[in-house]
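Chemist: Prediction below, plus the sequence it came from.
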Amino acid sequence: MAWEITDINVGDEVAITVTVLKLLDDGRASVSIPSYGFPRSIPAPKKAKPGDELQLTGEVTRVDEQDRTVTMKAGGLITIDVDAITDWTPVPRKKMASLRDEPD
């Protein structure tokens, strides 16, 4: 599902689907992240095997509307295309008075 980049803000929680490439000896798994271009190591869930798809969640730290990318913090910083996001949970925000000067 494609999300509108203008809806996503810093602090929101997003999820992406990653694919297990191989299991490493230290209890971690090497995974492929869509639109990231580099394999990444994450803690391997029990019974994970190569080819499995896993959900990776993280907090948004940067939104680039021009490039349509989102940087998320999931053990480290990962910059992905907004189209790679499979789930999005906005953080509740308080309504504040406008900080802009308005004419009387």
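Modeler: Structure's in. What do you need? Numbering: from 1, shown residues only.

Chemist: For the rest of this, base every contact and every neighbour count on C-alpha atoms.
Modeler: OK.

Chemist: Would you mark the buried spots in stretch 16-29?
Modeler: When neighbours are counted by 16 or more other C-alpha atoms under 10 Å, the buried residues of stretch 16-29 are found to be I16, T17, V18, T19, V20, L21, K22, L23, R28, A29.

Chemist: Got another one to weigh against that:
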Amino acid sequence: MAWEITDINIGDEVTLTVTVLKMLDGGRASVSIPSYGFSYSIPAAKKTQPGDELQLRGEVTHVDEEDQKITVKAGGLITVDADTITGWTPVPRKKTAFRDEAD
């Protein structure tokens, strides 16, 4: 990991690498997400097979620096260990100066 959890902010986009467990009806795949102990399914291409690794992208909604966990909105809310994040794109933020005078 090339970043620290303190670098990640709400609104940033992160990528998780997931492994396909099995294909479901309707073009969906049941996937395993590292450090996430629940079943999860995502839309998948027709040629996707069990064992394939896919990229799941989502927006950070919560950062828990104490427990080293990140909550990501990728369809539903997924809370994972920060070290399972495989990609991170910070959202551009404006830097505004504080003003000492009243309007």
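Modeler: Right, received. Where do you want to start? Quick caveat, the model's predicted, so the values are computed rather than measured.

Chemist: one step back: would you point out the most distant pair within the buried residues of stretch 16-29 of structure 1?
Modeler: For the buried residues of stretch 16-29 of structure 1, with distances taken as C-alpha to C-alpha, the pair at the greatest spread is I16 and L23 (19.4 Å).

Chemist: What ranges does structure 1 have for its strands?
Modeler: Here structure 1 has its strands, by DSSP state E, at 13-23, 28-32, 39-43, 53-64, 69-73, 77-81, 85-89.

Chemist: what's the mean deviation for the fourth one versus structure 2?
Modeler: Superposed on structure 2, strand 53-64 of structure 1 shows a mean distance to its aligned partners of 0.3 Å (mean C-alpha distance after the TM-score superposition for structure 1).

Chemist: And that strand, what does it pack against?
Modeler: Under the contact criterion of 3 or more C-alpha pairs under 8 Å, 6 or more residues apart in numbering; DSSP states H and E, the helices and strands touching strand 53-64 of structure 1 comprise strand 13-23, strand 69-73.

Chemist: how about that strand: buried residues?
Modeler: Those would be E53, L54, L56, T57, G58, E59, V60, T61, R62, V63, for strand 53-64 of structure 1 by 16+ other C-alpha under 10 Å.

Chemist: who's in contact with the residue lying closest to L23 of structure 1 once chain neighbours are set aside?
Modeler: For L23 of structure 1, ignoring the flanking residues on the chain, the nearest one in space by C-alpha to C-alpha, 6 or more residues apart in numbering is A29 at 4.5 Å. Contacts here follow C-alpha atoms under 8 Å, 6 or more residues apart in numbering; on that basis A29 of structure 1 touches V20, L21, K22, L23, S41, I42, P43, A44.
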